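# Got a predicted structure plus its sequence, pasted below:
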Amino acid sequence: MTEAISENAAILENASVRRVRDALRALGAGERVIVLSDSARTAQQAADALGCPVGAIVKSLVFSHDGKAVMALVAGDRQCDLAALGRALGLGAAPKRADADLVRRATGFAIGGVAPLGHAETLPIAIDASLGRFDRLHAAAGHPHAVFPLSYQELLDWTGGVAAEGLGKA
């Protein structure tokens, strides 16, 4: 039991998780970060650990457009439609998948723990409108074992993202 508490404390004090916790506090959201005993690198793993539908997991996906990062926040049971992302953000063309270096540089997070907020740079963000079908969502909190709960409206408000119909395709 002491080992589990020590491990949870270490995850909560991880620099990336601290950045998410600080961002949530700055938004007036308080302490929301949940440490999971199992990894939540994928939406399915997170849903299994939380006992929620996979669609209620917010996937934070980073893409590249003209060498700059853009983000899509997509329901866990959907795939990102890149053409819809380009339209939603007014890019003129569909972005491409970002490499791990661009993800880290733009967000400050490693793939597998990218949060929808607390980024190193301000990113244009499009949000899959299908996430609105759930009362409670969960998003990565900067570490593969850390998530936080939020509502669809909070996701919109806190990220400054634009809701996009058809961004997430089944």
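Received the coordinates, thanks. Numbering: from 1, shown residues only.

# C-alpha only now, for contacts and for neighbours.
Fine.

# who's in contact with V147?
By Cα atoms under 8 Å, 6 or more residues apart in numbering, the contact set of V147 is 33-36, 138-141.

# next one: L131
55-56, 58, 74-75, 137, 152.

# Quick check: strands, which of those are part of them?
58, 74-75, 137 (DSSP state E).

# rewinding a little: please tabulate the contacts of L131 in CSV, including the columns distance to G86.
Formatted as CSV, those follow (distance: Cα to Cα, whole Å):
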residue, distance to G86
G55, 22
A56, 23
V58, 19
V74, 14
A75, 18
L137, 24
Y152, 21
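
# buried sites along stretch 15-31?
16-24 (16 or more other Cα atoms under 10 Å).

# Helices along this protein, start to end?
In the chain, the segments counted as helices under DSSP state H are 2-12, 15-26, 43-50, 82-88, 100-107, 152-159.

# Against that first model, consider the following:
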Amino acid sequence: MENVRRALTEAGLPDTVLLVPDSVATAATAAAVLGCEVGAIANSLIFECGGAPLLIMASGAAKVDTKKLARENGLSKINRAGPDFVLEHAGQPVGGVAPLGHPQQLRCLLDTELRQYPVLWAGAGSHQAMLSLSYDQLLRITGAKETAVR
């Protein structure tokens, strides 16, 4: 979580990390705790693509279509990554992955459906931390390619 806080401020953004008493490891639980729509949760999902990590920032209301994403973005097969792979490449646990604060910059795709929400919420490096930011801020800090994920 401290890496996430540091990365936010280094990116010129305010430290918006919010700690909550209960786990917010799923979009549904995060939305319930934060009082927002599930779609406003920007899930940070790590996939394996050609042996490398791929971060997909998807709306909590979306089910990611990996075949479509691979085809439309010229990628090899995209596979769900296991917890050890996620921890190795993100430095954060599944269910708490943030869009930034990783050991290295990750290739990223950003769900265009998130653009409709003025405030987005994303994991902040633990199961009890979230951060808030705008779509444009998320796009800038991740260097993502915008795409539909479903």
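Yep, it's here. Small disclaimer: the values here were computed from a predicted structure and weren't measured.

# ok, so of the contacts of L131 of the first structure, who is nearest S64 of the first structure?
Using Cα to Cα, V74 is the member of the contacts of L131 of the first structure that lies nearest S64 of the first structure, at 16.2 Å.

# E146 of the second structure versus the residue of the second structure sitting at the aligned position of V114 of the first structure, what's the distance?
In the second structure, the residue matched to V114 of the first structure (TM-score structural alignment) is V97. For V97 of the second structure, the distance to E146 of the second structure equals 19 Å [Cα to Cα, to the nearest Å].

# between these two, which one's more packed in?
V97 (30 against 15; other Cα atoms under 10 Å).

# and which of the ones in strands among the contacts of L131 of the first structure is nearest I125 of the first structure?
The closest of these, once distances to I125 of the first structure are taken by Cα to Cα, is V74, at 10.6 Å.

# burial count for the closest residue to D77 of the first structure other than its chain neighbours?
The shortest distance from D77 of the first structure to any non-neighbouring residue, by Cα to Cα, 6 or more residues apart in numbering, is to G55 (4.5 Å). Neighbour count of G55 of the first structure, defined by other Cα under 10 Å: 21.

# so what's G55 of the first structure up against?
75-78, 131.

# Which one (most neighbours) among those?
A75 (30 neighbours).

# Identify the residues contacting whichever residue in the second structure pairs up with it.
By TM-score structural alignment, A75 of the first structure lines up with S59 in the second structure. Residues near S59 of the second structure by Cα under 8 Å, 6+ apart: 38-43, 111, 113-114.

# ok, which pair from the residues you listed is furthest apart?
So for the contacts of S59 of the second structure, where distance means Cα to Cα, the most widely separated pair is V38 and D111, at 13.9 Å.

# Neighbour count: these two, which is higher?
The neighbour comparison of V38 of the second structure against D111 (other Cα under 10 Å) goes to D111, with 24 against 21.
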